[in-house]
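Enquirer: quick one, fold the following:
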Amino acid sequence: MSKCKAWIHAFRLRTLPLALSNIFLGSFLAASDGGFRLKIFILATLTTLFLQILSNLANDLGDSISGADNEERVGPQRAVQSGLISKKEMIRMVIVFVLLSLASGIYLLWEGMQLLSFTQAIVMLGIGILAIGAAINYTVGKNPYGYTGFGDLFVFLFFGLVGVLGTYFVHTGSLNWMLFLPAIAIGFLSVGVLNLNNLRDIENDTKTGKHTLVVKMGSAIAKWYHLFLLGGTMVIAFLYSYLNWNSVFQLLFILSFPFLIRNIQIVFKNQNPRDLDPELKKLALTTLLFSLTFGLGLLF
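Expert: As a prediction, this is how the structure comes out:
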């Protein structure tokens, strides 16, 4: 594999649809309230892509250092562990994406200053810096939170609440409590992807001391947890539509439900964790489908 292909592989492009889901939904919600701004949407999308790639690179580096990446690991080949990219090269690229995330995020806030106060912009900048730190500290550092069972919480916060509410806020300069429902829904689906990933890796994570929430509670309970996350998303979607009913088009999100139900069935029937690997991409794409159909339904 060439160095260029190795880097593209390390970026793990298949994770990007999941990262974009919260930006798209936050923007759709803003558009439904007449607050959509194209430049904000483009900058928010770029910032999210940079953060997701940063997280993927840091995860590759951290799992290689800790030993979680080894010959028994399931899933795509990791760049550092395989020797395609050196640790020094990976550290340099992590720094590059930290700088790209900062630059894009600051430009985003600069554009948002039309509707935000200075204090609000500083708070948003602080949240952005925390997002960068969270992307790195998932598997890198002395106490990576991904190894102690807190990955689910951070994914819920940053891929759900911060992603959806933050995007809406930068578009409109305002928030309302009802927005927490779709933000929670996307957060649940994002955690569902992580839970599926950890179910797949439970055997290797147990051996290498990576104490994910799945390792802590066991695969049997993790399957019910998966049902809670995906089932909860469907309930929340209906609840939001009921409380904010305008037209039947709001139920477009139902198009994603057969894929969510199928994913739950596969998880409960699964006996070999390695067989769950193909379902990761499918659930990520289903999350994007949910975001798009939910958001489009609000515009009719």
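Enquirer: please make it C-alpha for all contacts and neighbour counts, starting now.
Expert: Will do.
Enquirer: and for Arg14, the neighbour number?
Expert: 14 (other Cα atoms under 10 Å).
Enquirer: contacts only, for it.
Expert: Counting by Cα atoms under 8 Å, 6 or more residues apart in numbering, Arg14 makes contact with Lys281.
Enquirer: gap between it and Phe150?
Expert: Arg14 sits 23 Å away from Phe150, going by Cα to Cα, to the nearest Å.
Enquirer: before we move on, what about Ile8?
Expert: For Ile8 relative to Phe150 (Cα to Cα), the value is 28 Å.
Enquirer: also this sequence, please, to line up against the first:
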Amino acid sequence: MGIRSKEEVIAFLLRAEVAAIGTSNMGSPRQRMMHFAVDKQFNIYVSSMKGDPKVIQWSNIPETALLIHQGEEFLQMEECEMIGRAEVLKDHTDRDMAAQLLKTRSPIVAQFTEIGALDKLEFIRIRPFIVKYRYVPEILQGEPPTVYEFSENRQSFSVWDDVRAKARAWKEAVRPLSLTATFVPILLGGALALASIHQLNIGLFLLTLIGAIMIQAGTNMINDWKDAERDGENSTGMRPFTGGSRMIQLGLISRADMGFFGLLLTVIATLIGIYLVFVSGWSLIPLILYGILAGVFYTSEKGKFSFINMAPGIAEVLIATTYGVFMTMGAYFVQTGSYSLQAFLISLPVALFISNVLLINQFPDAESDAKTGKNTLVVRVGKRAARNILISCFMAGYIIIGILPILGFAPYTLYFGFLSIPFALQAVRYAWQNYDKNAADIIPSNAHTAINHLFNGLLLVFAFLLTELDIVIPIVYLAASLLLIFWVWNYIERQRRVMNDFRNAFKN
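Expert: Now for the predicted structure:
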């Protein structure tokens, strides 16, 4: 038959049910069979769940290859190879068009259309650069394939698209939501210092906050770098609270780059710490050294030393002391030049609640961690005992808040911290019911535990601002805190609903 017309090639594509779709993993291919649709311009449309690793890859490395194959016997085989660039559709009109094309070809889109949950799906359009159609008998006779090129599609993308994609990948590597673990104790230490000496050096406070955020971001990257091979063996899938950013496993950042920038941020944070030592006092050195050691050796590659594999509870104590006690006391020391028993006691609820965030996040990955030799506390003691530890930490944190004003270590405004109890109760309820069920069932407990830590910490800061400042500033601070809590809750809730709707679609 010779060269096929565009209409004939499109007719072949419409006869095919699925395509093998390949994306780049830093030079190594990643493939998946997916249902697809095609329009008259040879644009290919596919769909997947929001947050799916394939969608994340497309958002950052959009170059895509497709192979559509038909024919049971060799001499009947025909195939179409396409090379192009993917884009995740955001415009409502584009999404509606993609949904209309896909609902008769994709069981997933058909099911989500039926239950009215298309907003839980991402739609991807792959614009082809080149299309090659081959029919085996003709190729064997020396005839060339049918080739169509679409140079206009190459020109429709800007280099800034790739720059923005790379920026998104590095944002995920930093794990911005996790930085609240640093934000809370530094704010609390600053508020305690303000209440103690009635002044606050804003420059030193901001430098302390920047240094602390850098050490945590660097630690996040170092842990990803060290855990890349082990987390790559995680066969339980990704969920909103799965440990690590997965940027290495998705091929969006190389392991070498992750390790380099993690170490670079740690070095910069150390230099900031050295400066703070010179301006505030040598007694800050033990806290800085402790934080660096905890970050660098918290986890490690398989078979090498790490605190998480050292003994039960060591990792949790490290997190509690670093992101609870020592950061609070460090921020206090930078402002006052001394430590105080009050700062230590006030930091304990923050320490207990951040250790709970670490603990509950271990539940979804417990099976995979056990297989890959990552001996978290949940792996060591089991999910039932770990659930009871979680509940005990919640109780201990609120008991401390309750008795500190009575003992004279805090103002009675500290009781504003009790406003975060509803999140703790919800976290306990979901953990009690679902600790030994499917990993996705415990996601609400993950969410409420994280929000409880953030909200409680912000309320403790509010308690000390009320005693020191005119009412306007604390009220503005409280309003900003509530907006932040709402944003975080809404973000996490969207992730949870996506997972839940996806499961329910196929239960029905």
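Enquirer: what's the TM-score for these two chains?
Expert: With the length set by TM-score structural alignment, normalised by the length of the first structure, the two chains reach a TM-score of 0.89; 292 aligned residues with a Cα RMSD of 2.1 Å.
Enquirer: comparing Ile8 and Phe150 of the first structure, which residue is more hemmed in?
Expert: With neighbours defined as other Cα under 10 Å, Ile8 of the first structure and Phe150 compare such that Phe150 has more, 15 against 12.
Enquirer: what do we get in the first structure for Ala431 of the second structure?
Expert: For Ala431 of the second structure, the aligned position in the first structure is Val267, judged by TM-score structural alignment.
Enquirer: could you pull up the residues touching its match?
Expert: By Cα under 8 Å, 6+ apart, the neighbours of Val267 of the first structure are Lys223, Leu276.
Enquirer: mind listing the helices for the stretch 151-300 of the first structure?
Expert: 151-155, 163-172, 180-200, 202-208, 213-243, 257-269, 277-297 (DSSP state H, counting those that start in this stretch).
Enquirer: my guess is Asn22 of the first structure meets Phe159, correct?
Expert: Yes - counting by Cα atoms under 8 Å, Phe159 is a contact partner of Asn22 of the first structure at 6.3 Å.
Enquirer: overlap of the contact sets of these two?
Expert: Ile186.
Enquirer: and the helices of the stretch 151-300 of the first structure: which comes nearest Thr45 of the first structure?
Expert: Of all the helices of the stretch 151-300 of the first structure, it is helix 163-172 that lies closest to Thr45 of the first structure, at 9.5 Å by Cα to Cα.
Enquirer: quick one: contacts of that closest one?
Expert: With Cα under 8 Å, 6+ apart as the criterion, helix 163-172 of the first structure contacts 22-23, 25-27, 29-30, 35-37, 40-41, 44, 109, 112, 115-116, 124, 157, 174-175, 179-180, 182-183.
Enquirer: start and end residues in the second structure for it, please.
Expert: So helix 163-172 of the first structure sits over residues 327-336 in the second structure, by TM-score structural alignment.
Enquirer: average distance between the matching stretch and the first structure?
Expert: Compared with the first structure after the fit, stretch 327-336 of the second structure shows a mean deviation of 1.5 Å (mean Cα distance after the TM-score superposition for the first structure).
Enquirer: same check on stretch 392-403 of the second structure?
Expert: Mean deviation for stretch 392-403 of the second structure: 0.8 Å (mean Cα distance after the TM-score superposition for the first structure).
Enquirer: residue boundaries of the helices in the stretch 201-350 of the second structure?
Expert: Under DSSP H, counting those that start in this stretch, the stretch 201-350 of the second structure gives helices at 202-232, 255-280, 285-297, 314-320, 327-336, 341-362.
Enquirer: again with the stretch 1-150 of the second structure
Expert: So, for the stretch 1-150 of the second structure - with DSSP H, counting those that start in this stretch - the helices run 6-15, 53-60, 92-102, 107-114, 136-140.
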